[in-house]
Each structure stands twice: as C-alpha cells, then as structure tokens.
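1. this one's sequence-less:
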C-alpha cells in the first residue's frame, strides 16, 4: 500500500468516526441541553466535514492536529453520566487527559472533570425564554437564523414573534423568502413554510408569529402567548431609554438594542463588560458592530501593555442606509452611490469605547470610510502603548488571547498571507487579528482587525441575550481565567 493509500484510508476511518459522533452530539443536546465543543467551537448540527475541520483547528492551540479517534472516547464517556445543562469541551478533555499523570481512565477523568454538571451538582433545565424581533432587516434575519439554530433543546431562547410594518400584498411570503435565501450568507439551513391565514412563518418546526404594527405602543404581546420576553430592536429608530422603553409592553420584560445606545443606556460588548448588566436592568444596547470589533482587542492590549492613546480608522462595507444611486439623503455624503464610491462618513465607535471600557484612560478617536463591498469590514487600530515591545511579542500574545483567554469567542487570529475580506463572511467572532498586516515599532502598534459586520455582530448580540436570559450555561472543563 502506498503512502497516498494510507492517507486515504485514515481519512475514511476518521469520516466514519465523525459520522457516528453526530447522533450522540444531537441526543445530548436535545435531551440533556448539553452542547459539545472542541476548543470552544460547537459541534452541534455540524456535518462530518465540519467536525473534522473543527478538530484540525486544535493544531493552532496544542501544536498538533487533534483526531476524532482521540475525542470519541470522551464523547462516549459523557453518555454514561447524569449530565445537566452545560457546555462540554471534548477537545480540552482530550488534551488535559494526555497531560495528566495519575493514570486515570478516560471514564474516570471525564467524570471528575465535568463533576460540576452531574448528579446533585447539575443545573436544572430551565424553561425557554421568549424572544421577539422588532424589525426584520439584515441583522433581524441573521438573528432569526441564529436563534433557530440554537433552539435545538427547546430550553434556550425561543423566537416567538417578529414585528414589522405591513408591506401590503404578499408581505409574509416575501419576508419568508428573504429569510430563506441570502445573497451574502447563503441558504437557510433547514425548511421554511408560510401560514398566511394566521400570519406565521414556520422554520425548522418553530412557529414564529408575524405581527404587523407601526408603533410599539399598539402591541399586547400576551395576546400571542408571549410572556417575560426579551425584545430585540433592530430598527435603530429609538436609541435612548425613553424611546426604547416604549417596547416594555405586556409580555416584554427586557429590551436589547442592536445599535449604540444614547444617554444612560448601557452599551454592552459581550466578553468585555457583559458582567456589569444589573439583574433589574430592562434596557440595554449591544453597541455597534465596529465597537464590538475594536473593544475586545483594545482591552487585551490595555491589559498587557497599557494604552496611552489611539485612533481607529474603519473601512466599512456599505449598508442599507446608503443609496444605490445618487439621490437625496439626510447625510451629506451617504446620498452618493454606495456601490460606486468610497464614502467618508462618521463612526461613533470611538466614543462608545468609554462606555464599554470605563477604566480605560486613553483617548480614542475614530473615523470611517464606506467602501463598495456588501459585507465584512476592517478596523485599523493605531495605538501608542505605555511600554515598548516587538511585533513578534504582540502577535504571540494576541494569538494566545484568541486561543485560550476569556476573549477567545470575541477575538480570532489569522496568519494566512493571502487573506481578503470575503474569507471572513460568516465568522462568529467580533474581530479577527490579521497577523501579516500587524505593525509594531517601539511603543506604537497598528492592528488590522477584520470583522463580519453583519453575522459576527449578530453572534455577539445573541451572546448578550443568552446572558441576560440566564441560558448561558457553564463550560467544562473550566477555561483558564
């Protein structure tokens, strides 16, 4: 047998194991509310190839590829335990077991490592939390996809309704079609049907009521069986507490804004300051996509090097707020054709940093240019640090942050020399550090941060909603602080 034959046989063997993992992962998720991970990347609802690619990612962390041959025994061990709702990282279990010198079997080690999620220690499965989307544009539809994707156990977030203006004849069918097909993010993963008689969309078995309204004050959500819901406002029409409080109608408990909040509305960047949300706070903002992109790496740099001052320049894809062709717009330049021009505009991301990082004393300024691409933007973060360093040191530090720190869901890291913006469509991170573009000289560091300003931001919004709803379950083994 040739080397090539050996490689192919090995590949087919791993495919077979990955295929056998899928029903186990699905059953744990549906019946016990357990999400199986490999180095923080979920394996729920993943294909054979996706499972194998996720395992290959481990080489970035431990220096070698992780095989399904190594993780399968840990997955099988989980099925023998009395598990409660949790997230369990079989990649971390495999690596930790290999480093352990006590001679414990896989079953013994696994039981010890996830003891906090078993028996008398386990969290009781919570009743799902209702969610309402107010507005169904680019972010609203991506949030719908994510909420439906994550609703497998039925005990997490439940998308119950969408509130929109009535667009006239065929409105429901058109909105369902926009959810089903997206020119940037591709096809919806599943099936969608329309119940026009009752104004409902049924997606992967989840019945979503479509409510037509021109005003928040006109809706009584309890009439639709909705209670204690979190409403996500995707319109940006109201951004202060007074305006957003209009949504606090019967059936709505909290309001989350997908735009920068004004006044005393807390601006939350998950991973950085989500722990500051008070239990009784009923109006919060998830800030902007750019704020979510720059704040996590800015916090990382402040923690390690200290930051004296900085400037962020965002090269941002055009948005629906701009005109396709030159026409009237209340903004001075946004009326010029978005697909044909680079457009200088403003960004509130720099000023929003102060809300998300109140302890940061550095002055951060910002500006922005809209460019003719439909998705994925880049923020160039130019920082003066409190101490001198080297490019190699900064890159190694940010690489470690992206792999093992509490910010690993927010910050990704790429060293590919030929990476371009379209490579990051669908990224679930708030920002991705481009190693090849990073510049460091003395106390000056310039970071190039890619971000999917639609999907990556939507993932951050869902994380905030999970946190405030109480369905953000603990991870085992516990990640390093």
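-> Thanks, I have it. What you see is a predicted model, and the numbers here were worked out from it, not measured in a lab.

2. Every contact and neighbour count from this point should use C-alpha atoms.
-> OK.

3. Do me a favour and get the end-to-end distance for stretch 25-41?
-> By CA to CA, to the nearest Å, the extent of stretch 25-41 from end to end equals 13 Å.

4. What lies in contact with that stretch?
-> 42-45, 54-55, 58, 75, 79, 83-92, 125, 152-155, 408-409 (CA atoms under 8 Å, 6 or more residues apart in numbering).

5. run the last query once more with 6 Å
-> Under the criterion CA atoms under 6 Å, 6 or more residues apart in numbering, residues 42-43, 84-91, 152-153 lie in contact with stretch 25-41.

6. do the same with stretch 365-376
-> For stretch 365-376, contacts defined as CA under 6 Å, 6+ apart pick out 311-318, 339, 342-347, 350, 421, 451-453.

7. Let's see that with 8 Å instead.
-> Counting by CA under 8 Å, 6+ apart, 184, 310-319, 338-351, 421-422, 424-425, 450-454 sit against stretch 365-376.

8. so of these, which ones are in helices?
-> Judged by DSSP state H, helices contain the following of the contacts of stretch 365-376: 349-351.

9. Give me the distance between residue 191 and residue 248.
-> Using CA to CA, residue 191 is found at 32 Å from residue 248.

10. Which residue of these two possesses the greater neighbour count?
-> More neighbours sit around residue 248 than around the other of residue 191 and residue 248, counting by other CA atoms under 10 Å; the figures are 19 against 10.

11. pretty sure the more buried one is touching residue 255, no?
-> Yes - taking contact to mean CA atoms under 8 Å, the distance of 7.3 Å between residue 248 and residue 255 places them in contact.

12. take a look at this one as well, against the first:
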C-alpha cells in the first residue's frame, strides 16, 4: 500500500467516525438540550466534512490537530449520563484529559468534568422565551437565522414576529426571499414558505408573524399571542431610553438595541460585562460590532499586562448607510461611492469602551476607514502596556485565552500566514487575533483583530439575549478563571 493509500484510508476512517457522531450530537441536542462544542464551536447540525474541518482547525489554537478518534470516546461517554441543559466542549474534555495524570477512564473523567450538569445538579429545561425583531435588515435577518437554528430542542428562544414598514407589492414574499438567500452568508439552512393570507413566514417549522407598522406605540403584541417577549430593535432609529421605551407595549418585557445606546442605556458586550445587567433592567444595548471586537481582547491584555493608553484604527467594510454611487449624504464623506473608495469616517467604539469596561482607566482613541468589501473588518489595536513583554509571550497568552478562558466565545485565534478578510465570513466570535500580524516591542503591542461585523456581532447579540432571558446554559468543562 502506498503512502497516498494510507492517507486516504485514514481519511475514510475519520469520515466514518464523524458520520457516526452526527446522530449522537443531534439526539443530545433535541432530547436533553445539550449543545456539543469543539473548542467553542458548535457541532450541532454540522456535516461530516464540517466536523472534520473543525477538528483540524484546533491546530490553529492548540498547536496540533485534534482527531475524531480522540473526541468520540468522550461523546459516547456523554450518552451514558443523566445530562441536563448545558453546553459541553468535547475538545476541552480531550485536552484536559490528556493533561490529567490520575489514570481515570474516559467515562470516569467525563462524569467528573460535567458533574454540574448531571443528576440532582442539572438545571431544568426552561420554557421558551418569545422574541420579536423590530426591523429586518442585515442584522435582523442574521439574528433570525440564528434564532431559527437554535430553536432545535423547542426550548430557549422562539422567534415569534418581525415588525416592518409595509413595502409595495408582495412585501412578505420579498422579505422571505432575502431571508432565504444572502449574497454574503449564503443559503438559509432549511426550508422557508410563506402564508400570505395570514402574513406569516414559516422557516423550519417556525411560524413567524409579520406585523406591519411604522409606529411602535400602535402594536399590541398580545393580540398575536406574544407574551413577555424580548424585542430586538435592529433599526437603530431610537438609541436613548426615551425612544426605546416606545417599544414597551403589551406583550413586550425587554428591549435590546443592536447599536450603541445613548445616555443611561447600558452598553453590554457579552463575555465582558453581561453579568452586570440588573434583572429589572428593561432596556439595554449590545453596543457596536467594533466595540464587541475590541473590548474582549482589550480586557484580556489589561488583565495580564496592564494598559496605559491605546488607539484603535478600524478598517471597516461598507454598510447600508453609505451610498453605492456618489450622491447627497448627511455625513461629509459617506456620500461618496462605497464600492469605489476608501472613506475616512468616525467610530464611537473607542469612547464606548468606558461604558463596557469602566475599570479600564487608560485613554483609548479611535478612527475608522470604510473600504470596498461587503463584510468582515479588521481592528488594529495599538497599546502601551504597563510592563515590557515579548511577541511570543503575548501570542501564547492570547492563544490560551481563546482556548480556555471565560472569553473563549468572544476571542478566536489564527496562525495561518495566508488568511484574508473573506476567510472570516461566518465567524461566530467577536474578534479573531491574527498571530502572524501581531507586533510587540517592549511595552508596545499592536494586535490585528479580524471580525465579521455582521454575523459575529449577531452572535454576540444572541448571547446577550440568551443571558437576559435566562436560557444561557452553563458550559463544561468550566473555563479557567
């Protein structure tokens, strides 16, 4: 047998194992509300090749590829346990087991590592929480996709309605079509039908009521059977408490804004300050995509090295508030063609750091350049540190943060030398540290942070909504503090 034959045989063996993983992962998700992860990446509803690629990607984080032959025993061990709703990272189970020297069997180690989710310790399944989307643009449709994707077990968050201004001619059909196909993020994973008689979009069995209104104070959501819902305003039309309070109509319990909040509206970055949300807070903001991208790594660097001052320069993809071709615009430069120019503009991300990370006293400045790409941006974070360090130390630290810290869902890490912006379309992390571009000289560090300013941000919004709704399930093994 040739070397090539050996490689192909090995590939087919791993394909077979990955194929046998799919029904186990699906059953755990549907029947026990267990989300199986691999280094913070969900394996639910993934194909054979996607499962294998996720295992291979582990080499970017842990330094070596993770094999399905290593993780399958832990997945099988989970099926023998009386598990409650939780997220279980089989990549972390394999990694921590490898470092454990007690001689435990895989079954014994797994039972110990996830003990908080079993037997008398397990939490009960919670009733689903209604969600309403106010607006159905770029972020709104991606949030809809995520909510439908996560509806799996029938628990958690349930998308009940979207509120939009009615357009002319086949409005609901056109909106369903935009949900079904996206030029950047591809096809919707599932089936979508439309019931024009009742103004409903049915996506993977989820009935979504389309409510037509251009005034939030006129909608009675209880008329549609919606109760105590979380309304996600992705229009950005209102950003202060007075404006957002208009959404608190019958049937709405909380309002979450997908733009920086003004005044006393809390700006929440999941992973950083989501635990500061007061239970009785009814209005909050998820800040901006750039704020979500820079605050988690800024927090990580401040905790380890201290930060005296910093500057963030964002190279940002163009957005819908710019003109496709030169035309009048209220802003000085955004009227020039987004597809043909680099456009210098402002960013509020630097000033928003103080609201999300008040313990950081260092001054942070910022500016932004819009460039002719439709999605994925990069933040260049230049920091003056309190102590000198080396590039190797910083990279080892950030790699570990992305792997095993409480920020591992926010911070990703990549060492591929040929990575470009389109490689990060669909990333679920708030930002991705580019190891090859990182620069450190004594007490100066420059981090290059990629982020999918549409999808990665939408994932952060969902995490905040899960947290305030009480359906954010614990992760095992617990990340290192």
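-> Ah, there it is. Since we're looking at a predicted model, the values are computed, not measured.

13. related to what we said a few turns ago, looking at the contacts of stretch 25-41 of the first structure, which are in helices?
-> 90-91.

14. Dump the contacts of stretch 25-41 of the first structure into a markdown table; add neighbour count as well.
-> Shown next, in a markdown table, are these (neighbours: other CA atoms under 10 Å):
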| residue | neighbour count |
| --- | --- |
| 42 | 17 |
| 43 | 22 |
| 84 | 22 |
| 85 | 26 |
| 86 | 25 |
| 87 | 23 |
| 88 | 27 |
| 89 | 26 |
| 90 | 25 |
| 91 | 27 |
| 152 | 21 |
| 153 | 20 |
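
15. ok, of the contacts of stretch 25-41 of the first structure, which one's closest to residue 18 of the first structure?
-> Distances from the contacts of stretch 25-41 of the first structure to residue 18 of the first structure were compared by CA to CA; the smallest belongs to residue 43, at 10.3 Å.

16. now that closest one: how far from residue 37 of the first structure?
-> 6 Å.

17. Would you map the helices across the stretch 351-481 of the first structure?
-> Assigned helices in the stretch 351-481 of the first structure, in chain order: 391-404, 455-469 (criterion: DSSP state H, counting those that start in this stretch).

18. and those, which is most packed in?
-> Here the criterion is mean neighbour count by mean count of other CA atoms under 10 Å, and of the helices of the stretch 351-481 of the first structure the winner is helix 455-469, at a mean of 23.

19. The second structure: matching residues for that helix?
-> Matched against the second structure by TM-score structural alignment, helix 455-469 of the first structure falls on residues 455-469.

20. which other residues reach the matching stretch?
-> Contacts of stretch 455-469 of the second structure with the rest of the structure, by CA under 8 Å, 6+ apart, involve 129, 139, 142-143, 146-147, 156-157, 230, 256, 258, 268-270, 274, 277, 279, 286, 288-289, 292, 410, 425-431, 472.

21. Stretch 286-302 of the first structure now?
-> Judged by CA under 8 Å, 6+ apart, the contacts made with stretch 286-302 of the first structure from elsewhere in the structure are 256-261, 267-272, 307, 314, 349-350, 352-353, 356-357, 360, 379, 381, 398, 401, 407, 410-411, 430-431, 449-451, 453-454, 456-457, 460-461, 464.

22. and if we set it to 6 Å?
-> Around stretch 286-302 of the first structure, the neighbours that count as contacts under CA under 6 Å, 6+ apart are 258-260, 267-269, 349, 430-431, 453, 457.

23. Can you select the buried ones from the contacts of stretch 365-376 of the first structure in ChimeraX?
-> Buried members of the contacts of stretch 365-376 of the first structure can be picked out in ChimeraX with the line below, counting by 16 or more other CA atoms under 10 Å:
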select :310,311,312,313,314,315,316,317,318,319,338,339,342,343,347,348,349,350,424,425,450,451,452,453,454
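
24. What about the contacts of stretch 365-376 of the first structure, which are in strands?
-> Applying DSSP state E to the contacts of stretch 365-376 of the first structure, the entries found in strands are 310-317, 343-345, 450-451.

25. Can you give me the buried ones in stretch 246-260 of the first structure?
-> Residues of stretch 246-260 of the first structure classed as buried: 247-260 (neighbour count, 16+ other CA under 10 Å).

26. Looking at those, spot the one nearest residue 179 of the first structure.
-> For these, the closest approach to residue 179 of the first structure (CA to CA) belongs to residue 258, at 18.5 Å.

27. How many neighbouring residues does residue 304 of the first structure have?
-> Residue 304 of the first structure: 14 neighbours (other CA under 10 Å).

28. Next: residue 31 of the second structure.
-> By other CA under 10 Å, 14 other residues sit near residue 31 of the second structure.

29. before we move on, the earlier item: for residue 173 of the first structure, find the nearest of the helices of the stretch 351-481 of the first structure.
-> Distances from residue 173 of the first structure to each of the helices of the stretch 351-481 of the first structure were compared using CA to CA; the shortest belongs to helix 455-469, at 23.4 Å.

30. Might one say that residue 240 of the second structure is in contact with residue 264?
-> No - contact status for residue 240 of the second structure versus residue 264: not in contact, 7.6 Å apart, counting by CA atoms under 6 Å.

31. quick one, which of those two is more surrounded?
-> Residue environment comparison for residue 240 of the second structure versus residue 264 gives the larger neighbour count to residue 240, 18 against 11, counting by other CA under 10 Å.

32. how close does that one sit to residue 284 of the second structure?
-> Counting by CA to CA, the gap between residue 240 of the second structure and residue 284 of the second structure amounts to 9 Å.

33. what does residue 18 of the second structure give?
-> Taken as CA to CA, the span from residue 18 of the second structure to residue 284 of the second structure is 41 Å.

34. In terms of packing, which of the two has more residues around it?
-> Each of residue 18 of the second structure and residue 284 has its neighbours counted (other CA under 10 Å); residue 284 has more, 28 against 23.

35. For whichever strand or helix holds that one, which helices and strands make contact with it?
-> Element membership for residue 284 of the second structure, per DSSP states H and E: strand 283-285. In this structure, strand 283-285 of the second structure packs against strand 252-257, with contacts taken as 3 or more CA pairs under 6 Å, 6 or more residues apart in numbering; DSSP states H and E.

36. Appreciated, that's everything.
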